[in-house]
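Undergrad: Curious how this folds, go ahead:
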Amino acid sequence: MFCYKIYSSYLPEVKAKIKAYTYDGNELDVINSKFPSCRDMDLARLEVNKDISRFNLSNADKYDIGDNVFAVGQPLGLGWTVSSGVVSAKRKIRDFYKIYSIYLPPIYYEIFEPTCDYNIIQTDTQINPGNSGGGLFDTEGKLIGINTFRLSGSEGIGFAIDFSEALSNLF
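TA: Modelled structure (predicted):
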């Protein structure tokens, strides 16, 4: 049986063998498939030998600025962690890039080309290295975004790719 995972891929030049791990420590083989280059995402096909937990997806129109959200990931490799915050803003990456590109590490310049235009969610939820690629969930446990990055030198200004963007790239 196969399942799919969307994850953050902010290092496009790295082509190493990737492994995925379930919450209970099981290792899964990954077969990659790329999204368009200006998206900070990849689609992984995972080979699964047993049932795994699933979660529901949220419609992008179902969340608003001020809504509570939760980021799930493994910040700094510390293991599974949940942090909470709110949706601070809904933005377009092109507008963000024009204003804030000076705050982005050089690795992001290629990914966030000014010609790209897609929706991102700004949140004050802690998004740290290791959280990227994890989910941003609403209070009902529905996925609304893919955690991606935070502004360098800032606290509480994190971003997730709106899940409707990820979903639209699957089909």
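
Undergrad: contacts and neighbour counts: CA atoms only from here.
TA: OK.

Undergrad: Now that Phe159 has come up, it's in contact with Gln126, right?
TA: No. If you go by Cα atoms under 8 Å, Phe159 and Gln126 don't touch, sitting 9.4 Å apart.

Undergrad: the more surrounded of these two?
TA: The residue with more neighbours, out of Phe159 and Gln126, is Phe159; 28 against 23, by other Cα atoms under 10 Å.

Undergrad: Work out for me the element that one sits within.
TA: With secondary structure defined by DSSP states H and E, Phe159 is part of strand 158-162.

Undergrad: residues in contact with that strand?
TA: With contact meaning Cα atoms under 8 Å, 6 or more residues apart in numbering, strand 158-162 is reached by 60, 119-127, 136, 144-151.

Undergrad: Following up with a second sequence; could you model it the same way so I can compare the two?
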Amino acid sequence: MQTLDNLKNATFKILTSSSTGSGFYLKNEDVLITNHHVVKGYKKVAVEDNNQNRIIANVIMINPDIDIAILKPEQPIDIEHAFSINSSLVITTRQKVYVLGYPFGMPFTITEGIVSNPEQQMNGKHFVQTDAAINPGNSGGPLVTEEGFLVGINSSKFNNADNMGFAIPFKEVASAIESIKSNIDGKFSLQCHSCHSLSYDPVDYCNNCGCQLSKDEFIDEELGELSNFIEDAIAQLGINPVLTRAGYEYWNFHQGSSEIRIFIYKRDYLYITSPINTIPKENLLDLYTYLISSNHSPFKLGIYQNTIFISYRVHMADIFKDEDSKNYVKEKLKDLALKADEMDDFLVNTYGCPMTTYSKKDLRR
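TA: As a prediction, this is how the structure comes out:
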């Protein structure tokens, strides 16, 4: 029997260069389900499991009207327990339900609540209303029963609702799954909100029923000059930049065991930093002496809230002065990633500093 604990392995974080959300895996169909607004503007997204491993998934169907998107993973997802749709499931008022996902981009959480209304009508559509908290980041994740049966897709679009959460009913998921059976090649497609047929090209009207469509949904989100610059540097590490996107002008990835973070601070500075180790309980004098006296220029070692960071900061104006400046910063980005992976092992072995909770789980020491 499926339990909520083992279903966490089938609940994923969905990441783009605009935001993060949640999604869940249907093993029989080999697809992931999420909200359309989580992946809007992207045909490829990063998908992260509970162990911080990421793969790329292709968006193969969107329906903006009901806020559903279906993703096809580029690599096999090898898990024992996954979500399935029970077409005979009946949702009742006061039934206990659980919200699974990654609120605010945090690690996996489970939040308990009850069904307030199984068929709440809003804007001409029905939703499952619950008192369980559905926060930004939970969007696209599953709402399930105590037995692990899918109730619906969590949606945080209604963020002005106090103590109320809403989910798109599981029957809409079943309908969306049925429609992609015709999408044999796994192409990006837009589902008509009227007849549910799929369009593979940007057209103004549905070829099947003539209903008006939004062809702008086929337009990819464009990256700016700075984002392209950073992603080119990440690519030179041998990492697909799509896998590193984690929100607006924010990237993170693991180089070996170390988590690397890249972000813009107040529009003035580019920061590249890594939380490599935490402060141990012993040998503090030797450690502090090393941290103060060692020279890792142009990188800096520092401590913030019991965590040791290695960082590099550069003013935006200094990046784009000329081609040599851009190439220099790209090299420093790569060098810091490699240095962080080397440094965390050094601090473990020399000063007994534990790796941080941000370190890759299967590589912590």
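
Undergrad: what's the TM-score for these two chains?
TA: The TM-score (TM-score structural alignment, normalised by the length of structure 1) is 0.77; 150 aligned residues with a Cα RMSD of 2.3 Å.

Undergrad: Which part of structure 2 matches the strand holding Phe159 of structure 1?
TA: Counting by TM-score structural alignment, strand 158-162 of structure 1 lines up with residues 165-169 of structure 2.

Undergrad: SS state for Asp344 of structure 2?
TA: helix (DSSP: H, G, I helix; E, B strand; the rest coil).

Undergrad: Kindly report the same for Val87 of structure 1.
TA: strand.

Undergrad: do the same with the one 3 residues further on
TA: Assigned with three-state DSSP, Lys90 of structure 1 falls in the strand class.

Undergrad: what about it, how many neighbours?
TA: When neighbours are counted by other Cα under 10 Å, Lys90 of structure 1 comes out with 17.

Undergrad: Give me the aligned partner of it over in structure 2.
TA: Checking TM-score structural alignment: Lys90 of structure 1 goes with Pro118.

Undergrad: Which residues are in contact with the counterpart of Gln129 of structure 2 in structure 1?
TA: In structure 1, Gln129 of structure 2 lines up with Gln122, judged by TM-score structural alignment. Shown in contact with Gln122 of structure 1 (Cα under 8 Å, 6+ apart): Val87, Ser88, Ala89, Lys90, Arg91, Ile157, Gly158, Phe159, Ala160.

Undergrad: Around the closest residue in space to the second one that isn't next to it in sequence, how many other residues sit close by?
TA: Counting by Cα to Cα, 6 or more residues apart in numbering, Thr123 is the residue found nearest to Ser88 of structure 1 once chain neighbours are left out, at 4.8 Å. Taking other Cα under 10 Å as the criterion, the count of residues near Thr123 of structure 1 is 29.

Undergrad: Any figure for the gap between Thr123 of structure 1 and Ser33 of structure 1?
TA: Distance, Thr123 of structure 1 to Ser33 of structure 1, by Cα to Cα, to the nearest Å: 28 Å.

Undergrad: can you check Cys3 of structure 1 too?
TA: In terms of Cα to Cα, Cys3 of structure 1 sits 13 Å off from Ser33 of structure 1.

Undergrad: which residues are in contact with both of those two?
TA: Counting by Cα under 8 Å, 6+ apart, the residues touching both Cys3 of structure 1 and Ser33 are Arg45.

Undergrad: Could you say which helix or strand holds Glu165 of structure 1?
TA: helix 163-168.
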